[in-house]
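> Mind looking at a prediction? Sequence and model below.
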Amino acid sequence: MKLKVNRIALKLSLLASLFILAVIAAMTGILLQQGEQAMISEMKLRSIAYARSAGEAIFPQLDTFTLHFNTQEMLKEKGVEYALILAADRRILSHTDPQKIGGIDASPVARRASESPNALVQQYSSRGVSFFDISAPVFSGNRRTGTVHIGFTRASVAGSLKDAKKQVLVLVGSAIILCIAGSILIVGWMLRPLPVLAQATLEVGKGCLDVQVNFKMKDEIGQLAQAFNRMVAGLREKEMIRSTFGRYMSKEVVDGFLNGKVSLELGGELKEMSILMSDIRDFTELSEKLPPHDVVQLLNRYFTEMVQAIGAHGGTVDKFIGDAILAVFGWPLYRQDHAKLAVTAALEMKERLAVLNGALVKEGRKPIAIGIAIHTGKAVAGNIGSLEKVQYTVIGDTVNLASRMESANKDYGTDLIVSRPVYLATSGYFDFQDIGEKPVRGRTEAVHIYQVSGHKPNRPPPPAPGSAGH
């Protein structure tokens, strides 16, 4: 049967088509505008969290490793072109381009940001490229100590909304064809869900990320609804990662939270693990003889080598305490051979330190000496702090004993010692010198100490976690 198209139906269909075009055009403008504003708002929240972590790393003691770590992590965010931290005098403390660290940012963007008491969004062009610069003040207590900047291009915003634009174009074309070939009832039926989607888009623009549209249709409107739901789910995930990043520094802990293995509730649980403590010998004397900038550079080079050695064998750096390192093996990802991994990491730390010292001597600098101690036992791992500020860390006698043992290196002329539990777990893999039961400061009972000499012959170091066979 041939379809007859009367002029009234055609006119009504064309009128409905124009109406749909107007609605979709308005919805598209709102969607793109709200999407851009949502991305800018998200980056604004990230800059505030970035500023908060920078303030904690600047005061009461400057923690350059945390500053640089947080800055480089920002570069991993989609669309971010640069991130930097400025001191109050606009001196660059940290930058995703290491060559710019130490310089002065005299740009108008930096000047306006340093004068603004709140987070600030600025647009500027550089070499023909349009940028958004989002800044936030850094406070240490009630004192402003600097400003953080995050920059991304307008093109990256447009790229993120590219899929939404395609969906809208498909919707427009399909709606016109259906209106011309169909009837007013079909046109009215197609228009029915659009206000719901537009309202949901407005809710997302207001910051409500619990919105979800449930359309069972399998046409372009249904596809647009699915794309909208995916976009909202992506925003929720990014918001969760942003809030998590402000609480957790370890990648393993962040991953554990995202997959539900780590809880955000205050408290902890008793777990067996191996604690590694290391410390630079006579660092106070060394830092007094060097300019602050040289001390920062030296610490950065040292921490880079040590952290790589620890991470290569499944360890997690829990925190930096001045020039000291507290690392954990067997947590948050449990490995039965955590004691062996800890000793292997310590030996690699010594090897890397030897290479670093060789470079320092060639530069005419004094080599670094460190002390390392490892103890295996049970410690409490979990969320320590308050509802406002939480640190996922380890505490307990096992941690305290490892710290006391590390200090004992000075008394016995050693640089790598372990407790008896570590010795019993790893004696088949390493050579040890039995130092005996020795008094340790802060302990009423003597501690049996062993010095690690190296790997046993024909016993290669254990493979790193994640390699073949594990």
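Great, that's in hand.
> When you work out contacts or count neighbours from here on, use the C-alpha atoms and nothing else.
Fine.
> Tell me the helices and strands packed up against the longest strand anywhere in the chain.
Determined from DSSP state E, the single longest strand within the chain is strand 370-385. On a contact count with 3 or more C-alpha pairs under 8 Å, 6 or more residues apart in numbering; DSSP states H and E, strand 370-385 meets strand 267-280, helix 338-362, strand 390-395, helix 397-412, strand 416-419, helix 420-426.
> can you give me the strands in this structure?
Under DSSP E, the chain gives strands at 80-87, 92-95, 120-126, 129-140, 143-153, 267-280, 316-321, 324-329, 370-385, 390-395, 416-419, 430-438, 447-455.
> Name the stretch among those strands that sits most buried.
Across the strands of the chain, averaging neighbours per residue (mean count of other C-alpha atoms under 10 Å) puts strand 416-419 on top, at a mean of 25.
> now it: how far from the chain's centre is it?
In terms of C-alpha atoms, centre = their mean, to the nearest Å, the centre of strand 416-419 is found 32 Å from the chain centre.
> what's the closest residue in space to residue 140 that isn't next to it in sequence in contact with, if anything?
Distances taken as C-alpha to C-alpha, 6 or more residues apart in numbering put residue 55 closest to residue 140, at 5.1 Å, once the chain neighbours are dropped. Remark: with contacts taken as C-alpha atoms under 8 Å, 6 or more residues apart in numbering, residue 55 is in contact with 138-140, 145.
> ok, now residue 250?
Here residue 250 is in contact with 316-318 (C-alpha under 8 Å, 6+ apart).
> how close does it get to residue 264?
14 Å (C-alpha to C-alpha, to the nearest Å).
> just residue 20 next, same as before
For residue 20, the distance to residue 264 - C-alpha to C-alpha - is 47 Å.
> put this beside the first:
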Amino acid sequence: MSATHAEIAALRRHYLWRATSVAFLSVAINLIYVSITGAWPILWRSAASGFFLLLGVNWLIARQLFEPIRRFLDGETPFENIQRRLTQLPLLSARYVGLLSIVVVAFQTSTPWWIPSVGLVLPPPTIADFATICIVLPVFFFTYTYFVVSDYLAGLCEFIFSRYGHNLGLFFGSYPLKLLVALVVISVAPLATIVVHLFSYDGERLQLDILIDVASAVLGITISAYFISRSLLRPIGILSRAMTSVAGGDLAVRVPVTSNDEVGELTGRFNDMVDGLRERERIRETFGRYVDENIAAAILRRQGDGQRSGEIAEATILFTDIERFTTIAEYLAPHELVDALNDYLETVLEPIRRHGGVVNTFIGDGLFASFNVPLACENHAAAAVRAAIDIQRAVGRRTFGMAGVALATRIGVSTGSVIGGDVGAGKRLSFTLLGDTVNLAARLEELNKDHGTRILVSSSTCAACRGGFAFQPLGKVAVRGLSEPIAIFSVDPTVGKA
């Protein structure tokens, strides 16, 4: 949502007062001077010169500096056209204040030389004093304005970020230089003025000048330190809070860039980092929809360790397929078929996961699950048989999809050694299981057609279960891919553990 005209006017008015507030600081320093010296007759002349240049002329300059920003806020120009002006706003504002303050301070300090009848209590300043004041005060006014406008810029950037979604992308400031200038102006400048006065005056004049220096320094440093600390620490505080949120798992964080220096650039890179983390999390969540979360975790863990080599482990493999699926697909509309298939797979997945198995791959209307690899599963052979029995019970008692399709499933289970590892090329990898145990489970699922059974298990699975299930030996059969016939067993899903 764009800013309203009232909000834009308030933003501009706020900036103008910030940029011209140095005029009131100049008057305050003049009040300190006349209060201590009693030179009240010159107050109006000093105040008038300060107000005319630091308030009046500076106000007109500040309006022109803000004009491109106003056009952006009004939607008249794109953000890219005002980025440079935005990031340089503190420096430009302070530069003009510095130039104007040189004229003001030179005029105010030199009046005792060319207007002798002004009722001054103190004699005209020395050349060294005059030069020092003409350097120190403009530098102080420059620094004050820079940090005051920098503080304003932080609020303006937050507003632009919240309303327009734009962040600073240009950085011309220097955080170390800001710190250096702040320290010099706050500490060195007042001391330099006092040192010059110590060598320029003595007696009562020295006492009065040092008193003026101290009082002015206390006022100026107090006000400046407030804005300097806000300008330097506020962006760091915003970034620190954002980091805390991200550390707590909140990847929706995006923070405004509120400074034009290295901290602002760091904030921008922080946003880029969070965007990258958010994209990776989105990819991982999407990945998890297609691959079992335990498989995904194994792949990520292995890649994080730099591992791609295979490993051999003992596991139980379960294959399941829908009986007469091709015939069923012929009379169902595509959306009905997909709806029924998804409903069926959800029903099959639940027992597998409940008994500690992991789904490795969906193969058309079937799936391939493993027990004990990559997720450890105690008594994995018995767990796989329990899962097979529960699948048959769950599938047999219901229909699937909006069309209410009845489905029957065949299951093959085999136990033995498997090879697990990342298989693929380039950036496309998949964690899979290989070996005779996997092939045998797939063949057992197919052999259910020949024996009119629902669950077939290998002799190794039967032996590993150590009883507890209604196994029925079916003799030895030749299995494609194996050199020797193997003993197979059927399982009655209505009998035994579940």
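Looks like it arrived, so ask away. Worth saying up front: this structure is predicted, and the values here are computed from it rather than measured.
> circling back: more neighbours: residue 20 and residue 264 of the first structure, which one.
residue 20 (22 against 15; other C-alpha atoms under 10 Å).
> Nearest spatial neighbour of the counterpart of the more buried one in the second structure, chain-adjacent residues omitted?
Aligned counterpart of residue 20 of the first structure in the second structure: residue 150 (TM-score structural alignment). With C-alpha to C-alpha, 6+ apart as the criterion, residue 150 of the second structure has its nearest non-adjacent residue at 5.4 Å, and that residue is residue 90.
> so what's the one you found up against?
Here residue 90 of the second structure is in contact with 145-150, 153 (C-alpha under 8 Å, 6+ apart).
> Then residue 296 of the first structure?
So residue 296 of the first structure contacts residue 64 (C-alpha under 8 Å, 6+ apart).
> How about the one 10 residues further on?
With contacts defined as C-alpha under 8 Å, 6+ apart, the neighbours of residue 306 of the first structure are 349, 352-353.
> And it, what's its match in the second structure?
Match for residue 306 of the first structure (TM-score structural alignment): residue 348.
> Do a quick rundown of the helices in the stretch 1-150 of the second structure.
Here the stretch 1-150 of the second structure has its helices, by DSSP state H, counting those that start in this stretch, at 5-20, 22-37, 43-50, 58-73, 83-114, 127-164.
> now those as JSON lines including distance to residue 477 of the second structure?
Formatted as JSON lines, the helices of the stretch 1-150 of the second structure follow (distance: least, C-alpha to C-alpha, whole Å):
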{"stretch": "helix 5-20", "distance to residue 477 of the second structure": "84"}
{"stretch": "helix 22-37", "distance to residue 477 of the second structure": "98"}
{"stretch": "helix 43-50", "distance to residue 477 of the second structure": "107"}
{"stretch": "helix 58-73", "distance to residue 477 of the second structure": "81"}
{"stretch": "helix 83-114", "distance to residue 477 of the second structure": "78"}
{"stretch": "helix 127-164", "distance to residue 477 of the second structure": "72"}
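> Please identify which of these is closest to residue 482 of the second structure.
helix 127-164 (67.0 Å; C-alpha to C-alpha).
> what helices or strands is the closest one leaning on?
helix 5-20, helix 22-37, helix 83-114, helix 189-200, helix 203-247.
> can I get the ones you listed in JSON lines with distance to residue 403 of the second structure?
Formatted as JSON lines, those follow (distance: least, C-alpha to C-alpha, whole Å):
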{"stretch": "helix 5-20", "distance to residue 403 of the second structure": "58"}
{"stretch": "helix 22-37", "distance to residue 403 of the second structure": "79"}
{"stretch": "helix 83-114", "distance to residue 403 of the second structure": "59"}
{"stretch": "helix 189-200", "distance to residue 403 of the second structure": "86"}
{"stretch": "helix 203-247", "distance to residue 403 of the second structure": "46"}
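> Look at residue 190 of the second structure and say how many residues are nearby.
With other C-alpha under 10 Å as criterion, residue 190 of the second structure counts 22.
> Counterpart of it over in the first structure?
Checking with TM-score structural alignment, residue 190 of the second structure has no match.
> nearest to residue 170 of the first structure, of the helices and strands packed on strand 370-385 of the first structure?
strand 390-395 (47.2 Å).
> what stretch of the second structure lies opposite the closest one in the alignment?
Counting by TM-score structural alignment, strand 390-395 of the first structure corresponds to 429-434 in the second structure.
> Check the gap between residue 427 of the second structure and residue 303 of the second structure for me.
In terms of C-alpha to C-alpha, residue 427 of the second structure sits 11 Å off from residue 303 of the second structure.
> Comparing these two, which residue is more hemmed in?
residue 303 (12 against 6).
> mind listing what the more buried one touches?
So residue 303 of the second structure contacts nothing (C-alpha under 8 Å, 6+ apart).
> Please tell me I have it right and residue 140 of the first structure contacts residue 56.
Yes: the criterion here is C-alpha atoms under 8 Å, and residue 140 of the first structure meets it with residue 56 at 6.8 Å.
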